[in-house]
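Asks: Here is a sequence together with a model predicted from it:
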Amino acid sequence: MPAITSLKFEIFGRVQGVSFRYYTRIKANELHLVGGCRNTAEGTVEGIAQGQKEAIDIFKQWLRYQGSPRSRIDDAHFEEKRVDCEEFTDFSVWH
């Protein structure tokens, strides 16, 4: 069984009020990733995604350089680690 990669992320810029979390969930589902994301009080979007390393790499590029159509991404922080199994059953928008 291939190892699971767990990615913590925080995205900075104009990422609230532009459907960023909605589009993030769509992209995660396309890539068969599980986890979730939420807005922070500081105006960022943070979350966790888990899945195959190749899918995580694609997701990171999307988070850093694309995002939702009306977003503006100024910076992205990522932290990866290997885990034994996925800790989520789907990718959700947390509140």
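Replies: Right, received. Where do you want to start? Residues are numbered from 1 along each chain as shown.

Asks: from here on, contacts and neighbour counts on C-alpha atoms
Replies: Noted.

Asks: Can you give me the neighbour number for residue 51?
Replies: Residue 51 is flanked by 23 other residues according to other C-alpha atoms under 10 Å.

Asks: tell me the secondary structure for residue 10?
Replies: strand (DSSP: H, G, I helix; E, B strand; the rest coil).

Asks: The closest residue to it other than its chain neighbours and residue 3: what is the separation?
Replies: When the adjacent residues along the chain are set aside, residue 10 lies closest to residue 46, with 4.2 Å between them (C-alpha to C-alpha, 6 or more residues apart in numbering). Between residue 46 and residue 3 the computed distance is 23 Å (C-alpha to C-alpha, to the nearest Å).

Asks: Below is structure B, check it against A:
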Amino acid sequence: MSIKFVKFEVSGKVQGVFFRKYTKKFCEKYNVRGWVLNTDHRTVQGVLEGSEASVRSVKHWLQKVGSPKSRIDRCVFLDEKIVQTKQFSAFKIITDDQEVKMLTF
């Protein structure tokens, strides 16, 4: 089975509105793995990995829905590709400052 991989960045009112928590919940519902974090420039970035249909559903949610109190101004997807091997076993919220610095793109 092929695995869809994509990076994302969402801007708008996406920090302080439980955007990461709702992203994790939505990804788990659709069996999408990866991670999400808050950036220093007030955006949310992350990586999605899963079936094409599941990743498509999460991409739509990131672009059009978001958490209840969020406002999505822009959502960009980068490095979208099909991979043969999964890199993640679950979806996680990254909060550790060192890890955030290493993963922010």
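Replies: Great, that's in hand. Fair warning: this is a prediction, and the values are worked out from it, not measured in the lab.

Asks: ok so, going back, dump the residue contacts of the residue nearest to residue 10 of the first structure.
Replies: 8, 9, 10, 11, 37, 38, 39, 40 (C-alpha atoms under 8 Å, 6 or more residues apart in numbering).

Asks: try 6 Å this time
Replies: 9, 10, 37, 38 (C-alpha atoms under 6 Å, 6 or more residues apart in numbering).

Asks: Of these, just say which sits nearest to residue 80 of the first structure.
Replies: Nearest to residue 80 of the first structure among the contacts of residue 46 of the first structure: residue 9, at 8.8 Å, using C-alpha to C-alpha.

Asks: Burial check on that closest one, number of neighbours?
Replies: Neighbours of residue 9 of the first structure (other C-alpha under 10 Å): 19.

Asks: Is it in contact with residue 45, as I believe?
Replies: No: applying C-alpha atoms under 6 Å, one finds residue 9 of the first structure not in contact with residue 45, separated by 8.1 Å.

Asks: for residue 68 of the first structure, helix, strand, or coil?
Replies: What three-state DSSP gives for residue 68 of the first structure is coil.

Asks: can you count the residues close to it?
Replies: The burial count for residue 68 of the first structure: 19, using other C-alpha under 10 Å.

Asks: what packs against the lengthiest strand in the second structure?
Replies: Ranked by residue count and defined by DSSP state E, the top strand of the second structure is strand 71-83. Using 3 or more C-alpha pairs under 6 Å, 6 or more residues apart in numbering; DSSP states H and E, the elements in contact with strand 71-83 of the second structure are strand 3-13.
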